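1. The sequence and its predicted three-dimensional model are supplied below.
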Amino acid sequence: MSEYISALMTCLEPINLLLIVAMVSLGIVFGAIPGLSATLGIALLLPVTFGLSTETSFVLLLAIWIGGVSGTFISAVLIGIPGSSSAIATCFDGFPMTQKGQAGKALGIGMTASFIGTVGSVILATLLSPVIAEFALHLGPWEYFSLCFCAITLVASLSKGNIFKGVMAAGIGLLMGCIGMDPINGATRFTFGNVYLTAGISTVAQMLGMFAMCQIIRDSAKGEAKMPDVDTVTNKGLGIGFKDIIENIKTIVFAFASGLWIGFLPGMGSGISNMVAYGYAKSINKDPESFGKGNPAGVWASETANNASLGGALIPMMALGIPGDGITAMLIAGLTIHGLQAGPLFMTEQPDLAMLIFACVLVAAIVTYIIQIATKRWFPYILKVPYHYLYTVILVICYIGGYGISNTMFNIYVMLALCLLAIFMSIAGLPTSPLVLAFILSSKLERYFRQGISYAHGSYKEFFTRPLSAALLAIAVFCVVWPLFSEHMKKKKAAAAVSVNQDVNDD
């Protein structure tokens, strides 16, 4: 408890509080403008953290994360375009409320639901992470290998479209993670005599190339660099009262629980939780037909769930060193930059920094809510920022960040190459999430696998005879097999239905 109080005091120091306010404000802008996101904001900030202390670095990264995720509902409500996938369900009822003249109420619900989801989930993450980390200290390399393998297969199986594309993307990520020095004996692999590849591919270069630059090029190519007109009507006050919360308390509680759980599962995150919570809210509502036409419960469910996923994703990141989503993968990269390793030992060896991360998320959530209330009337103007100004600045930051990694042009070339890879993957329909997660976990996956074999004197059976390891491997196999089996059964039922119809027509 003393570490947490100390962390809170650190966050409330004038310079850190000022940084939180600035980064939260920037994050809200990034989240509100479709095409930009908190992921992009963190990718751009990673190179900046090289010259900063570990504490200041995470104040910056966490603040822009919280502001960015919370700000996604703004464009969803005002123009019907989600700032990111986490606010897709918010569009369904948020924008119809705006069309009916209830924009102020919809924005007030979005702000309050985001605040409830973030604060509640980070408090639970603060309480649960040390317990999970203590349990994880008793696990061996067999369980850790199976956990990493399960995380990768889960993300691959949840990829949109063909599961083989998800597995292929994960394979590319694992192959990229093999470049550099062997983690066990130090031998170089896939460097082709290039000394710059000895340390492997830079995570920062990967994030800048595959997220920032690729996003800009794709939006420009699709002609999505122009925003529609926005009604800049002044919105005064919060727009809702305590009565609105009480009326929707059942929806809020379930949305919070589902968001927290889905955020905990690697690779799922807020993009899925907001849709699940929305579907439940519609199923329990007395007037389900009003959903999609401006029912406030739809906004409550979506925004509570997608922000509750933040705390859920923090738990595996802090306690196990497993990223819960793409953004926490970047936060793990931020720890790596400063010579730290997320996981059970991090919670015990660096308790001050671990508590600082939780405290910073809490403070950032409170600051975000205050800023949103104070600037609510100016939200429509955020969406009028010209894209050509934003994209120019972002590209310059990308090049500066790429060069600053090692003060050489090599990482800029890597960044451009990975940008081209991401564009090719987008054209081919390959998801990037499995690649990023597999790349982040590749070194751990290999190290734990080889340690497990070494400890067992060359035997593989420990991976299957230890209960938890066997259970995780079974889940991994199920994640891969079930989508294939499910697709086969759907085709079989469809064929049977066609056959029945033909028989009826013949009769």
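-> Now that the structure is in, tell me what you want to look at. Residues are numbered from 1 along each chain as shown.

2. going forward, measure contacts and count neighbours with C-alpha atoms only.
-> Noted.

3. Show me the strands in this structure, by range?
-> Listed in chain order, the strands of the chain (DSSP state E) span 180-181, 188-189.

4. Which positions within the longest helix anywhere in the chain qualify as buried?
-> Longest helix of the chain, by residue count under DSSP state H: helix 467-506. Using 16 or more other Cα atoms under 10 Å as the test for burial, helix 467-506 gives Leu468, Ser469, Ala470, Ala471, Leu472, Leu473, Ile475, Ala476, Phe478, Cys479, Val480.

5. ok, now stretch 227-240?
-> Judged by neighbour count using 16+ other Cα under 10 Å, the buried positions of stretch 227-240 are Asn235, Leu238, Gly239.

6. got the contact list for Phe149?
-> Leu445, Leu473, Ala476 (Cα atoms under 8 Å, 6 or more residues apart in numbering).

7. Could you name the helices and strands sitting against the longest helix of the chain?
-> helix 141-157, helix 163-177, helix 462-465 (3 or more Cα pairs under 8 Å, 6 or more residues apart in numbering; DSSP states H and E).

8. so how far is it from its chain's centroid?
-> 29 Å (Cα atoms, centre = their mean, to the nearest Å).

9. does Ile28 really touch Trp65, like I thought?
-> No - counting by Cα atoms under 8 Å, Trp65 is not a contact partner of Ile28; they are 9.1 Å apart.

10. Of those two, which one has the most company?
-> The residue with more neighbours, out of Ile28 and Trp65, is Trp65; 32 against 29, by other Cα atoms under 10 Å.

11. Apart from its neighbours in sequence, what residue is nearest the more buried one?
-> Ala38 (5.2 Å; Cα to Cα, 6 or more residues apart in numbering).

12. quick one, what contacts the one you found?
-> Going by Cα under 8 Å, 6+ apart, the list of residues near Ala38 reads Gly27, Phe30, Gly31, Ile64, Trp65, Ile66, Gly67, Gly68, Val69, Ile327.

13. Hmm, Val299 and Ala255 touching each other?
-> No - under the criterion of Cα under 8 Å, Ala255 is not in contact with Val299, lying 10.6 Å apart.

14. Need the overlap of contacts for those two.
-> With Cα under 8 Å, 6+ apart as the test, Ala255 and Val299 reach no residue in common.

15. returning to that earlier point: among the contacts of Ala38, give me the pair with the biggest separation.
-> Using Cα to Cα, those span at most 14.1 Å, a distance reached by Phe30 and Ile327.

16. Export the buried residues of stretch 227-240 as TSV, with columns for distance to Phe92.
-> Shown next, in TSV, are the buried residues of stretch 227-240 (distance: Cα to Cα, whole Å):
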residue	distance to Phe92
Asn235	21
Leu238	21
Gly239	19
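
17. then this one, side by side with the first:
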Amino acid sequence: MVDFATILAGFGDAFTMTNLFFVIFGVALGQFVGAVPGIGPVMAMAIAIPFTFSMSPLVGISFLVGVSKGGLVGGAVPAVLINTPGTPDAAATALDGYPLAKQGKPLKATKMALFSSVTGDTFSDIVLITVSAPLAILALRMGPVEVFALMIMAFAVLSALIGNSVAKGLIAAGFGFLCATVGSDPEHYTPRLIFGMFDLYDGLPLVSVAIGTLAISEIIRRLSEVGGQMRPAVELIDTGNPEDKRVTWAEYWGCRFIILRGAVIGTILGALPGIGSTAAAFMSYAATKTSSKDPDSFGKGNIHGIAAAESANSAVAGANLIPLLTLGIPGSVAASLIISAFMIHGIQPGPLLFQDQGRLIYGLFGAMLMANFTNLWLGQVGLRLWVKVISAPESIIFTSAILLCFVGVALSTSGLFGVGVMLTFAAIGYLMTSLGYSIVIFIIAFFLGPRFEISLSQTLALLEGDLTQIYQYPIAVALLVFSAGFLIWFFSKKAHGESGDQSQVSIED
């Protein structure tokens, strides 16, 4: 367990002027990119990673966390104002936010989204701070066999829940593992799949792969859809009633149980790899609508719907770091980018992180709490500014982002080789997205590939090559049985749903 002096030292490191500046800058950048439909905090984080090399690990990672948290607030702005979610997380927010804005209450809707988002995010951060250290202690009791089984379970859940096809999810994971084998063997350090290019001896650059698949491919796709058209300016109705421009304490307090339920749903789902904040938002929205005394008012401007969606999708942000910090398994793309930032600074996430880098982790916790209050402050100040942001032309924003990608990768990889890798994976990411293969699973598999390979080799060594001896490790057996049972249940449920849809179509015909 981390001693109290280390915890205080970590929080002291967080509350410095340098760290505060980069947290504020990260939150402001996150709100900006979240407010512009199509960019999103994930793309901004991918672009920003190379620029964190010159920073200390705490400052660099705190900056990325600020971008992620700010993007959750910013994504609700276009969802409310123009019915176009800035991030997928805000799709449920648009269901009631946009009708409320059409009634002349856009500021009330955006402020309710802001307050609910910050409350849900803070709740999940408190859960992260209180449970992550004990979970890390439990994780230390797990040997290589249990870790291998746990990673199998994580990929089974990810492959099933992300995307529309389990088979495509598994193929994406396999391709991620294949790309992770490029370079030297982590066990014997013999070169593999380098094809005479010794620049690949250390493997494919993390930054190049992440920016290529997540940022450049998405920018290319979005630019192809612009078609030379400029985004129209937002026209808002002013009712002249000051009550329509604010959220009173009575309105916020009246949503307290809804916000709490959304925060709990988001925290639970965020701790499970792969489910994501979009699913959490819709589950919380559905639960609130079902339990409401007036369910017909939802979708017509009910402020409770905004509170339910925003509290849940923001609570996922902190909970996603629970499996990352305790097990080294990222549960989302944002978590994958944060884990890459850890690795770039020479820090290996996992259960030993609290023992070896306890001061850094509690400094990160302090920065996360700081980012929440910054989100609240900047959100109230900048809501009117973000209205102007969402009317910016996409062509200008995306071309600027491409320039930053090239500069960042060239600086981080010390040459044009990394840029070539980035462009290659931009094309691969574009094809994967077009064909329905999950980039999320690919990225997570690529990041976890070396650790998965080491766990597999250690497992085979402990079992002396005889997999039937795995019964000696009951925890690993339980995890593998759960993985198989989950996939069987998911396949059967999906097959039943498809047969039901076909029968419905035949009856209608």
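-> Received it, and whenever you're ready, just let me know what you need. Treat the numbers as computed from the prediction; the structure is a model and nothing was measured.

18. which one of the helices and strands packed on helix 467-506 of the first structure is the most hemmed in?
-> Stretch with highest mean neighbour count among these: helix 141-157 (a mean of 25; mean count of other Cα atoms under 10 Å).

19. Mean per-residue distance, it versus the second structure.
-> Once the two models are superposed, helix 141-157 of the first structure sits on average 1.1 Å from its counterpart in the second structure (mean Cα distance after the TM-score superposition for the first structure).

20. Centre-most residue in the second structure?
-> The structure's the second structure has its C-alpha centroid closest to Ala334; by Cα atoms, centre = their mean the separation is 3.4 Å.

21. aligned partner of the residue nearest to Trp65 of the first structure in the second structure?
-> Using TM-score structural alignment, the equivalent of Ala38 of the first structure in the second structure is Pro41.

22. With Asp287 of the first structure instead?
-> Asp287 of the first structure maps onto Asp294 in the second structure, by TM-score structural alignment.

23. roughly how far apart are its match and Val80 of the second structure?
-> 22 Å (Cα to Cα, to the nearest Å).

24. How about the contacts made by the residue nearest to the centre of the second structure?
-> Ala334 of the second structure touches Val42, Met45, Ser68, counting by Cα under 8 Å, 6+ apart.

25. whereabouts in the second structure does stretch 253-261 of the first structure align?
-> Using TM-score structural alignment, stretch 253-261 of the first structure lines up with residues 260-268 of the second structure.

26. Quick check: that stretch compared with the first structure, mean distance?
-> Counting by mean Cα distance after the TM-score superposition for the first structure, stretch 260-268 of the second structure comes out at 0.8 Å.

27. May I see the buried residues of that stretch?
-> Neighbour-count burial for stretch 260-268 of the second structure [16+ other Cα under 10 Å]: Leu260, Arg261, Gly262, Ala263, Val264, Ile265, Gly266, Thr267, Ile268.

28. Might one say that the third one is in contact with Ser314?
-> When you say that, I think you mean Gly262 of the second structure. No - the criterion here is Cα under 8 Å, and Gly262 of the second structure misses it with Ser314 at 9.2 Å.

29. Mutual contacts of these two, please.
-> Gly120.

30. okay, the strands of the first structure, which one's buried deepest?
-> Ranked by mean neighbours (mean count of other Cα under 10 Å), the strands of the first structure are led by strand 180-181, with a mean of 20.

31. so what secondary structure elements neighbour that strand?
-> Partner elements for strand 180-181 of the first structure (3+ Cα pairs under 8 Å, 6+ apart): strand 188-189.

32. Residue range in the second structure corresponding to the strand it packs on, please.
-> Taking TM-score structural alignment, strand 188-189 of the first structure hits residues 191-192 over in the second structure.

33. Quick one: average offset of that stretch versus the first structure, please.
-> Following the fit onto the first structure, the mean deviation recorded for stretch 191-192 of the second structure is 1.2 Å by mean Cα distance after the TM-score superposition for the first structure.

34. Can you list the neighbours in contact with that stretch?
-> Thr181, Val182, Gly183, Ser184, Asp185, Tyr201.

35. Can you add distance to Val166 of the second structure and give those residues back as JSON lines?
-> Output for those, formatted as JSON lines (distance: Cα to Cα, whole Å):
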{"residue": "Thr181", "distance to Val166 of the second structure": "23"}
{"residue": "Val182", "distance to Val166 of the second structure": "25"}
{"residue": "Gly183", "distance to Val166 of the second structure": "29"}
{"residue": "Ser184", "distance to Val166 of the second structure": "30"}
{"residue": "Asp185", "distance to Val166 of the second structure": "29"}
{"residue": "Tyr201", "distance to Val166 of the second structure": "33"}
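
36. Among those, which pair sits farthest apart?
-> It's Thr181 and Tyr201 that sit farthest apart of these, by Cα to Cα, at 10.5 Å.

37. Would you convert the contacts of Ala334 of the second structure into a markdown table that also reports distance to Thr413 of the second structure?
-> Shown next, in a markdown table, are those (distance: Cα to Cα, whole Å):
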| residue | distance to Thr413 of the second structure |
| --- | --- |
| Val42 | 21 |
| Met45 | 17 |
| Ser68 | 24 |
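
38. Would you check that Ile338 of the second structure makes contact with Ser62?
-> No - the pair Ile338 of the second structure / Ser62 is not scored as a contact, 9.6 Å apart, by Cα under 8 Å.

39. Which of those two has more residues huddled nearby?
-> The residue with more neighbours, out of Ile338 of the second structure and Ser62, is Ser62; 29 against 25, by other Cα under 10 Å.

40. who touches the alignment partner in the first structure of that one in this structure?
-> Correspondence of Ser62 of the second structure to the first structure, assessed by TM-score structural alignment: Val59. Going by Cα under 8 Å, 6+ apart, Val59 of the first structure touches Cys11, Asn16, Leu19, Ile20, Ile357, Cys360.

41. if we go to the second structure, which of the residues you listed are intact?
-> Retained in the second structure by both residues aligned by TM-score structural alignment, their matches' Cα atoms under 8 Å are the following of these: Asn16, Leu19, Ile20, Ile357, Cys360.

42. which of those lies closest to Tyr369 of the first structure?
-> Nearest to Tyr369 of the first structure, judged by Cα to Cα, of these is Ile20 at 12.5 Å.
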